[in-house]
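Participant: Fold the following, please.
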Amino acid sequence: MAGGKFCRARWLLPLLFVLYIFLSLPEQDPPEQRVDQDFAGSLNFSSSILELDGVPIVEAGSLAAVLPATSTSLLTLRNTLSPFLHTPSCISKVLVVCPESLLSQARVAVRQAVRSAPESDHNPDVSLYPWNGNPVPGVFHAATQASTKWLLLLDESGLGSLSERTREMLLCPVTVNLPTGPRGVVGSPGNWSCAHPSPETLPASYLLPPFVIPSSLVQEIYEDWPGFGQAVSQSRMDRLGGVVRGLGDPDSNWCNIPPYRAFIQPDITTLSAPFPADPFLTSGGLFVFLLPNIDDLRVVLQLVCRLQESGHSLKVLLYSESRTVLGIPETYNSRCHFQYDAMRETGRDIYPMVYDWLDRTEHEPDVIFTLDEPATRPVQSERAVVIRIPRDDLPYVQWMGSLSLTEWMDWHVPQLEISIITQDRPQSLERLLSSLTRARYFGDSVTLRMNMEQSSDFETVRIVGTYQWTHGSVFTHRRVVHGGLLPAVVESWYPHSNHSYGLLLEDDVEVSPLFYAWIKMSILRYRYGEASSETARLFGISLYQQKNTELHPEGRKAFDPRKLFAQNHIMDHSTPYLSQIPCSWGAVYFPEHWREFHAYLADRLSEKTMEIDRIVVPNVRSNNWTKSWKKYFIEMVYLRGYVMLYPNYEGFVSLSTNHLEVGSHVKERSKEKEEMFRLPLMELSSSVQLLDLPGARLPEWDALPVLNLTGFLINLDKS
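Facilitator: Okay, here's the model as predicted:
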């Protein structure tokens, strides 16, 4: 027995020693957990607080910024890009994610931002990334194409409202294998709260832009920021979705800003009443917006918010929103708050549900704004004005926010007729027709009249006969006896009612894509607005912006209305103005005044009341224009105290321009003369916009300066 016990002890003692050594070794974690512990050690976890001090920053040139641009943020895109171009950073490229419909406008803003940046060998490349739809997945999609090790993901505000130190932290961030930024959210779905910016580094469930990530974390295209944070946290043992750090940011209440609050509130798919719930709590009207989805609402957000700021109430229905959407969208300013309803039906026959929704509206709407699409074409109203906007025009409706309710209610009353006068300049005619084709008409029907002289050449006749006009009726006229320019213009149009307006265009004119918006906005303001009873002396609206005055007896003189207004202490130099000079290079004439001109001209040419060579207006150059219709219109204006509205945009940006083609009144076409008359057109992507006006709207009638025939300010009684 003793020998057996000894034998067992001989093998048991080594076994116990091996067990002692094994149990004495440091505990080994699984490989994936060890990686997290190594990372945690580099950040120095301490009571759930992370420290980033001492962690190296990313290498220069290894960081790309991804910035979404929307229809509302385009207005400030140039300034948003400024920190990336003016501040030394580790960024090598900036990708601007932009809907295709806004690419041309975004391209202009990017070009302006790059040109204004100081020259440097380290300026990042800025490029556009087309993406239609929700900008968040667009940001992630662009991020996969960035080919850099690190990414700075942004929303449309860029680095706005952040402290200088926080900006520096993001432009050259530390190498942390987690999303890192100043705005984080903690908690769980339904119980989210903000992690306020702090110099100390805090754990977060997910981050909201701006934040930095290693590009390896973008494994797929995420629909929203919480979804990305969840994907990050599920890949980690510590379940962190990001770390929050801010350096001196003053706004600790950032999560109450609507764009951020929308990502923190519980998911709401259907909400009933806008703010305020009762439209009669405001002095304005009730506007109903019927739009397919949240992306369309974002496009018109500036218009919607402008209406709310003006005291109107809003109800919004998204009738084909198939995604889960939040009840309060991001807005272009912090004062705009409204709710909307959303239907998830995507079938073709959705009108019955739209009708039921309208029928449940507690108060009758004043205006129904919708897209010109099959789903809402059956929408009619005995009381409300229904405005149907083509989808392509939707990004350019901001100017409509300047209209009063009275002007909205008369939307369909004025009818524009475009009258083209042409003879034998086919290339000029094609240029004019091309500019009319690319213009925006916002769903209105516009009649087109093309008037050819008897001597029109074959190519001109062919162009007129083959031109396709999709915005209304087309009428063509050709003289059988040569009449000359005076009858060609005067007889090209005659009003059929007091709501008929004639736009007269000779073929050497070219128009801006926004010319119709300027006309519509002006006619509604001064012919149908609250002051319409005071504007009887207004005979028309010029598209052309005067750059010189031509009626001085000694000849043309350079003219700049902004300088004139500054010299005469007029407060806002950007105001449009009234002038007694009738414009012949793109202008609308009003029906009463054009009929009156016909009667005046017939009497004048008959010589019943005075000889044809009688001087009516003293000391003006037009007295020598024996074959010009303008000579006689100037006489009528002078005798009766009439005025025309002129635009006054920065840099002489105009709604029409004249190409000074050789013709009845132009015998030679020098470069000097061309520069004197040709103006830059207001393009859809121009930095100068239609609402670059005092208070972003057309001034009151009594506030418009008045100029006489030679360009001097006068005190004309406008009542």
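
Participant: contacts and neighbour counts: CA atoms only from here.
Facilitator: Noted.

Participant: Could I get the full set of strands for the stretch 1-150 of the chain?
Facilitator: With DSSP state E, counting those that start in this stretch, the ranges of strands along the stretch 1-150 of the chain come out as 63-68, 91-98, 125-130, 150-153.

Participant: Can you tell me which of the ones you listed is most buried?
Facilitator: Highest mean neighbour count among the strands of the stretch 1-150 of the chain (mean count of other C-alpha atoms under 10 Å): strand 63-68, with a mean of 29.

Participant: That one packs against which elements?
Facilitator: Counting contacts by 3 or more C-alpha pairs under 8 Å, 6 or more residues apart in numbering; DSSP states H and E, strand 63-68 packs against strand 91-98, helix 135-143, strand 150-153.

Participant: To Asp424, which of those lies closest?
Facilitator: The closest of the helices and strands packed on strand 63-68 to Asp424 is strand 91-98. By C-alpha to C-alpha, the value is 43.3 Å.

Participant: To Asp508, which of the helices and strands packed on strand 63-68 lies closest?
Facilitator: strand 91-98 (35.8 Å).

Participant: Tell me, how many residues neighbour the residue nearest to Ser512 when sequence neighbours are not counted?
Facilitator: In space, and not counting its chain neighbours, Ser512 is closest to Leu655: 4.8 Å by C-alpha to C-alpha, 6 or more residues apart in numbering. When neighbours are counted by other C-alpha atoms under 10 Å, Leu655 registers 29.

Participant: run this one through as well so I can compare:
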Amino acid sequence: MLRYRILKLRGDCLLSLFLLTLIFGLILRIISLCRETFNHEPLSKAPGGDVEPFSLLLIVLGHSRPSSLQRLLNSLSKVEWLHSRVDLRIWIDRGSPRDSLRVAKGFIWSHGSKIVRIRKVHYGLLKSWLQAWPLWDRHDYALILEDDLEIHPQVYQAFRYLTSKIGSRDVDGVIFQRLQDIPCGSFVHFASSWAPVFSRRVFHDFVGWYNARRTCVPGFQPFVPGHDKTYNHWLRERRDVWSPWLRRYLYEKGTVFLYVGSLGMVHNHHERGSHQTEAPAFFVHRKIWPKVEWNRIQECVLQNSPVFECNNTQDGVQCGPVDGDRRALLRRGIKGFLSDKLWICGAPRAV
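Facilitator: So this is what the prediction gives:
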């Protein structure tokens, strides 16, 4: 009987020790995540002498293209990060080859924290974008990259300078995708998936808007006028796409992004993936980037930035000037909101 009590007491002690160790490890992990998220380095100066007023998060979405992922990460390692802290998150979708996870974990990142996660289930394109920026990552901006992209070594230099000059409060996001005949420094009403930069406020408002639409209007489809051959067509085909949802959100809110695409800061290889099913599997070549002269970046700071609207048509992206300013876009979005009888979801508001 005494032997049994001793063994039971020993077992209880071991179990208690195990639970304490588990709890202690969990606490350490939470502390580590908090440090990664909140402990940014002191604000540093951009080449133009302006103090950096924000923090940037890099988010990489990996699917089933390990070679493409490696090329993208190599391009990130060549970016001039100007001694800033820039944290990196790499999300690998379930169903990707093990090589994608190996590439992500083996990549050395010395400019901030790096977290690699493989999804527990297959997310697909839409959910991967919606879940790209977790709420606990409280950075001011996020640059979101699909794995078949490459970015210019001066992309951060340009982004930081322009955002500090224009004012981070006035920049809801940045478009690096090259569009036709639009002056650098303009504001553009367009949904780009080529390395877009979102402000935290806009991205999480978009996710909340999406959840509200799906909850309060079952079967709602985010159709937008002028996109019958592209976004609206993809929705009718029930494709796994996210850009129509973002375009509808921008349409309702009248949101515009800062355009710097004429600087040529991003290259899309259009390789086979969730959306490009007919494209080649992998391009061996890498982009050779020309140096962008500093005066070209400075010229993107405009006194009165014009506003353009761009639509993704069957013949490519078509852009034109907006008659008025952003408020004209917002008024039009409200009309579309009312005509679709969406008042049950709450009135739209500018963000």
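
Participant: So after superposing, what's the score?
Facilitator: Superposed pair, TM-score by TM-score structural alignment, normalised by the length of the second structure: 0.70. Supporting alignment: 272 aligned residues with a C-alpha RMSD of 2.8 Å.

Participant: circling back: distance to Ala106 of the first structure for the strands of the stretch 1-150 of the first structure - can I get that in JSON lines?
Facilitator: Below are the strands of the stretch 1-150 of the first structure laid out as JSON lines (distance: least, C-alpha to C-alpha, whole Å):
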{"stretch": "strand 63-68", "distance to Ala106 of the first structure": "11"}
{"stretch": "strand 91-98", "distance to Ala106 of the first structure": "7"}
{"stretch": "strand 125-130", "distance to Ala106 of the first structure": "8"}
{"stretch": "strand 150-153", "distance to Ala106 of the first structure": "19"}
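
Participant: To Asn708 of the first structure, which of those lies closest?
Facilitator: strand 91-98 (46.6 Å).

Participant: so that closest one corresponds to what in the second structure?
Facilitator: Across the second structure, nothing matches strand 91-98 of the first structure (TM-score structural alignment).

Participant: And for stretch 24-35 of the first structure?
Facilitator: So stretch 24-35 of the first structure is aligned with nothing, judged by TM-score structural alignment.

Participant: thinking again about what came up before, per the alignment, the residue nearest to Ser512 of the first structure corresponds to what in the second structure?
Facilitator: Using TM-score structural alignment, the equivalent of Leu655 of the first structure in the second structure is Met265.

Participant: Can you tell me how far its match is from Glu150 of the second structure?
Facilitator: Shown here: Met265 of the second structure relative to Glu150 of the second structure, a distance of 9 Å by C-alpha to C-alpha, to the nearest Å.

Participant: now do Pro47 of the second structure
Facilitator: Distance of Pro47 of the second structure to Glu150 of the second structure, given as C-alpha to C-alpha: 23 Å.

Participant: which SSE is Phe475 of the first structure in?
Facilitator: Taking DSSP states H and E as the definition, Phe475 of the first structure sits inside strand 474-478.

Participant: What is the corresponding segment of the second structure for that strand?
Facilitator: So strand 474-478 of the first structure is aligned with residues 114-118, judged by TM-score structural alignment.

Participant: For Asp603 of the first structure, which residues are in contact?
Facilitator: Shown in contact with Asp603 of the first structure (C-alpha atoms under 8 Å, 6 or more residues apart in numbering): Thr609.

Participant: In the second structure, what residue corresponds to it?
Facilitator: Taking TM-score structural alignment, Asp603 of the first structure has Ala212 as its aligned residue in the second structure.

Participant: can you pull the buried residues of the helix or strand where its match lies?
Facilitator: Assigned by DSSP H and E, Ala212 of the second structure belongs to helix 200-216. Residues Arg200, Val202, Phe203, His204, Phe206, Val207, Trp209, Tyr210, Arg213 are the ones in helix 200-216 of the second structure that count as buried (16 or more other C-alpha atoms under 10 Å).

Participant: Going along the chain, name the strands of the stretch 101-250 of the second structure.
Facilitator: Using DSSP E, counting those that start in this stretch, strands in the stretch 101-250 of the second structure cover 114-118, 141-146, 149-151, 173-175, 187-189, 197-199.

Participant: how far out from the middle of the chain is the match of strand 474-478 of the first structure?
Facilitator: Centroid separation for stretch 114-118 of the second structure versus its chain: 15 Å, with C-alpha atoms, centre = their mean, to the nearest Å.

Participant: how big's the offset between that stretch and the first structure?
Facilitator: Compared with the first structure after the fit, stretch 114-118 of the second structure shows a mean deviation of 1.1 Å (mean C-alpha distance after the TM-score superposition for the first structure).

Participant: Settle this for me: Glu417 of the first structure is touching Ser497, isn't it.
Facilitator: No: the criterion here is C-alpha atoms under 8 Å, and Glu417 of the first structure misses it with Ser497 at 11.7 Å.

Participant: Please say which of the two ends up with more neighbours.
Facilitator: A count of neighbours by other C-alpha under 10 Å puts Glu417 above the other of Glu417 of the first structure and Ser497, at 23 against 11.

Participant: what sits against whichever residue in the second structure pairs up with that one?
Facilitator: Matched across to the second structure, Glu417 of the first structure falls on Leu57, judged by TM-score structural alignment. By C-alpha under 8 Å, 6+ apart, the contact set of Leu57 of the second structure is Val86, Asp87, Leu88, Arg89, His139, Asp140, Tyr141, Ala142, Leu143.
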